[in-house]
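1. Just need the structure, nothing else, for what follows:
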Amino acid sequence: MTQNLRVPLTLLSGLSPGLGRRLADTLRAGGPGTAVVHHDLRQVTSGVVRRRLWLDRRDELIALELAHGCVSCTLREDLLPLVRRLAGTPGVRRIVVWLDEAMEPEPVSWALRHVLVGDRPVIEDVDLEAVVTVVDRDTWFDAATGDDVLAERGLAASPDDERTLAQVALSQVEFADVVVLGGDLDTDTGDGTDAWRAARTAAVLDRVAPAAARLDLTDLDAETVRAAVPANARRGEVTDQHGPLLLGEPPLHPDCGIALLTFTAQRPFHPQRLHEAIDVLLDGVVRTRGRAWVASQPDVAFWIESAGGGLGIGHAGPWLAAPDGPAWDEVSAERRTLASLRWHPVFGDRAQELVVVTHTATPEEIDAALTGALLTDAELAAGPEAWRDYPDPFGEWHADPCAGSDGDPDRRDVNVRNGKDESR
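-> As a prediction, the model looks like this:
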């Protein structure tokens, strides 16, 4: 199917169902033939999903019974086939997929491109023109810096869903091409927005989603949303964990207590000291993302990611310099460029590269803790044979039950901590 025959598709995400509905209605009013699809996952753990479809005067609500209640089976068994049918329906000019508040747009984008429906992916029928996330300035900052898991808020997307509210809040805005800001629709005093909380929210967004356009929900129309999508927007493209950690140009100076730290080093972490130091990323930190080199496992890159009071560590595949590493022509141009810029004559592309956004913690204390976890000069001189014998708390890896089907097939998490050290 040629590019110009594909139906434009917008993914809409956000933690606030009220603001999401308001923005979905705005996009639906953008012209006749706009179909809006929404899956309500509040009963998904019981195997029931409520799907609503709006198309011109049509308003259809049905309950779906799924054999395995989870986001992945909702995508595979209903959403993807439905999007394909809508794309082939005469009169449908645009499709808006309004995601349940517990859903992240990145795995949905991955599924559109990689999950086969019949003999081909759905992306051949639609043109993903924008990912839009709506943010409630009254509540988003607390969600993004807290340690509540989704299940505690009644938002679990499967029986095994252990994600935190912060993880979802941050992943939704980080993947967005456009962020739409609104206030609490349930208050009786204007939009109810506290100026200080709104300012801190804006400061976090400046640092975790600097490339996204920013709009206000007030008096917004569909054409304004479409026009705001940056020319270089990712439009749902999923990048690997060896790509750039900073998209756009985030401010480097602190604002409203929000600061950005980029930690880099070309010597490995001691596994035991890293395990002890990692808790510094759980207190007063909004977000951590990045790659790490651990001395006891020199051939694999670690992926470290924190959101609010939760943290996970996983494998991000081999380094280019590893014996079983990928060939240069098998990786992205961005990864080749980054590797070339930091290539070490002995260690190759192995390096530490973490981006940390803080709110009550200081960049200085985090930098000091991570620096203290690096090998000393004497340990570095002992060489890789000695490093492999270090006690390694990261030695036993297990797969997340939903990994692979949620759009990140190679990622494996271990030692996930929420609010305090719960590792074994």
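
2. Every contact and neighbour count from this point should use C-alpha atoms.
-> Will do.

3. what's the closest residue to T34 other than its chain neighbours in contact with, if anything?
-> Leaving aside its chain neighbours, T34 sits nearest to R94 (4.6 Å; criterion: C-alpha to C-alpha, 6 or more residues apart in numbering). Applying C-alpha atoms under 8 Å, 6 or more residues apart in numbering, we find R94 in contact with 7-9, 33-35.

4. Can you list the buried residues in stretch 342-358?
-> 343, 347-358 (16 or more other C-alpha atoms under 10 Å).

5. Closest one to V132 out of those, please.
-> V357 (22.2 Å; C-alpha to C-alpha).

6. Filter the buried residues of stretch 342-358 down to just the ones in strands.
-> 352-358 (DSSP state E).

7. need those residues in TSV with distance to R42, can you?
-> Conversion of these to TSV gives the following (distance: C-alpha to C-alpha, whole Å):
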residue	distance to R42
Q352	40
E353	38
L354	35
V355	34
V356	33
V357	31
T358	32
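
8. What is the nearest of those to A228?
-> V357 (25.8 Å).

9. shouldn't that closest one be in contact with F263?
-> No: using C-alpha atoms under 8 Å, V357 is not in contact with F263; the gap is 11.1 Å.

10. For A199, state which of the contacts of R94 is nearest.
-> Nearest member of the contacts of R94 to A199, counting by C-alpha to C-alpha, is L9, at 31.5 Å.

11. Just give the number of residues close to G146.
-> 23 (other C-alpha atoms under 10 Å).

12. whoops, P323 was the one
-> 9.

13. That one: which element?
-> Using DSSP states H and E, P323 maps to neither a helix nor a strand.

14. and if you look at the one 3 residues further on?
-> P326 is part of no helix or strand when elements are defined by DSSP H and E.

15. distance of it from A202?
-> For P326, the distance to A202 equals 39 Å [C-alpha to C-alpha, to the nearest Å].

16. Mind checking which of those two has more residues around it?
-> More neighbours surround A202 than the other of P326 and A202, with 19 against 14 (other C-alpha under 10 Å).

17. Also this sequence, please, to line up against the first:
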Amino acid sequence: MLGLVSGNTPESRGRVLDLLRLASPDALVLSVSVHGGGAGRYPFVQRLVAGGDEQQPASLSQAATGDPAVIIRQDLDTIARTATSPHVVLALPDNVDAVSFLAELWRTPLGRTPLSDHYDLAPLAAGVDPGRLLSDLRCVHRSAHVFGDRPQAVPLTVAEAAARLVEAAHMMVVRDGRGEDGSRLEGSRALLAHLNPSAEILLDAGDRDSAPLTTLTRSDSTWAAGGLADRLDPVASVVRRRGIDHGVASVLWRSRRPLHPERLAESLPQVMPAVVRSRGHVWMATHPGTVISWRSAGRHLELREAGRWLEDGDTEGWRAASPQRRTLASWYWDDYYGERRNEILLTGAELDEDRLRAALDAAVLDDRELALGAEHWACLPDPLLGAAAQDPEG
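-> This next block holds a predicted model:
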């Protein structure tokens, strides 16, 4: 079995490892650090193997330059063939995007044995220092170089990298926040619950009770079900936590009409100021055939072309889409517009839900504009994405 650990600081990651090793004393830990790799160069990957059972203890440090996923896959292959421990823990640093990295790690190169033949995946546990998290989620003025499904690092804002780490976890262990007042700690915990509603959140009060982490020593059949890469599909349903916790709320906005890019740009000052994190996908009138991914963390919003909408008769596109996306497309299918739709989840403190919805509703095309069709939409001013190639049928 392969367990997974990460953290937004080395100390928070180390604390989860300590608790996990109490829950599974014979676990063998493969700790990874990744450095460099800018300007097209491969990064430097350091690995430390430690632990194991009493009959076969391990302590080994290795370093190599290359594709991190390839190097770690080879390490895990070797461990599977030589170690006797039934539980291996992969400890990832905070500059690795866990979901995209694991999707690449789990991909089977031609002629190689799949890792799934050797390992069942256990849930991913993330250690969280709440003070550092709140600071990072505001940091959009500098970039972090994060490794995922590509050998070279991809620049993300520090805020985006912090949000992705939280969203990847199945369980979060929140440090006791020494020096933090109780209300701030509970506010941080509420924010974590909205950023990742499906995760279990544990407050680490400094005791040595590892019982809650025993679930991390067992495989989770849903983690890799359907393929890890399916979690990266740009059109996926987001999970919303309802209610308001310590002022934190999440608003899910949906629409079946394309967005007018100029009006959307004008609405952003009303939509974004109180939003800590938002994500989803949108249907932009000027790019009718293209899925536009929507991601924001802190005050940085990124809109990016992320593939094509599914069409009737596009056998290759349907085959390449994840099972979840195919199901969603069937649910939301329109005979004329297909799967096209907007879905954005916005999370923040003291959000005015009515104001958010009104601003976004005002940004979609009205009946008159909708009736003019895609050929007219392509001529609309677009300060967000710029002009697209003429593709009225797309």
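
18. After alignment, which residue of structure 1 pairs with D354 of structure 2?
-> Under the alignment (TM-score structural alignment), D354 of structure 2 pairs with E364 of structure 1.

19. Its match should be in a strand, yeah?
-> No: going by DSSP: H, G, I helix; E, B strand; the rest coil, the assignment for E364 of structure 1 is helix, not a strand.

20. Give me the most central residue, structure 2.
-> With distances taken as C-alpha atoms, centre = their mean, the residue of structure 2 nearest its centroid is R164 (4.1 Å).

21. helix, strand or coil for that residue?
-> Going by three-state DSSP: R164 of structure 2 is helix.

22. Next: L128 of structure 1.
-> Going by three-state DSSP: L128 of structure 1 is strand.

23. Give the equivalent position in structure 2 for it.
-> By TM-score structural alignment, L128 of structure 1 lines up with L121.

24. neighbours around that match, how many?
-> For L121 of structure 2, using other C-alpha under 10 Å, the count is 24.

25. What remains of the contacts of R94 of structure 1 once you look at structure 2?
-> With the contact criterion set to both residues aligned by TM-score structural alignment, their matches' C-alpha atoms under 8 Å, these that also touch in structure 2 are 8-9, 33-35.

26. okay if I get these as JSON lines plus secondary structure and distance to R417 of structure 1?
-> Output for the kept ones among the contacts of R94 of structure 1, formatted as JSON lines (DSSP: H, G, I helix; E, B strand; the rest coil; distance: C-alpha to C-alpha, whole Å):
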{"residue": "P8", "secondary structure": "strand", "distance to R417 of structure 1": "40"}
{"residue": "L9", "secondary structure": "strand", "distance to R417 of structure 1": "36"}
{"residue": "G33", "secondary structure": "coil", "distance to R417 of structure 1": "46"}
{"residue": "T34", "secondary structure": "strand", "distance to R417 of structure 1": "42"}
{"residue": "A35", "secondary structure": "strand", "distance to R417 of structure 1": "40"}
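
27. List buried members of those residues by neighbour count.
-> Neighbour-count burial (16+ other C-alpha under 10 Å) is assigned, among the kept ones among the contacts of R94 of structure 1, to 8-9, 33-35.

28. Which stretches in the stretch 201-350 of structure 2 count as helices?
-> 261-271, 315-320, 323-332 (DSSP state H, counting those that start in this stretch).

29. how about the ones you listed, which one is nearest L360 of structure 2?
-> helix 261-271 (6.9 Å).

30. how close does the closest one sit to structure 1?
-> When structure 1 is superposed, helix 261-271 of structure 2 averages 3.8 Å from its matched positions, counting by mean C-alpha distance after the TM-score superposition for structure 1.

31. Determine which residue in structure 2 is aligned with D142 of structure 1, please.
-> Match for D142 of structure 1 (TM-score structural alignment): S135.

32. In a helix, its match, correct?
-> Yes: secondary structure assignment (three-state DSSP) places S135 of structure 2 inside a helix.

33. Might you report the residue contacts of it?
-> No residues are in contact with S135 of structure 2 under the rule C-alpha under 8 Å, 6+ apart.

34. Against G298 of structure 2, how distant is it?
-> 10 Å.

35. Map P93 of structure 2 onto structure 1.
-> P93 of structure 2 maps onto D100 in structure 1, by TM-score structural alignment.

36. Do I have it right that that match meets V37?
-> No: counting by C-alpha under 8 Å, V37 is not a contact partner of D100 of structure 1; they are 10.2 Å apart.

37. Contacts only, for the residue nearest to A156 of structure 1 when sequence neighbours are not counted.
-> Sequence neighbours aside, L150 is the residue nearest to A156 of structure 1 in space, at 5.0 Å (criterion: C-alpha to C-alpha, 6+ apart). Contacts for L150 of structure 1 (C-alpha under 8 Å, 6+ apart) come out as 102, 156, 161-165.

38. Out of the residues you listed, who's the most crowded?
-> Ranking these using other C-alpha under 10 Å puts L165 first, with 30 neighbours.

39. got the contact list for the corresponding residue of structure 2 for that one?
-> Under the alignment (TM-score structural alignment), L165 of structure 1 pairs with V158 of structure 2. By C-alpha under 8 Å, 6+ apart, the contact set of V158 of structure 2 is 136-137, 139-140, 142-144.
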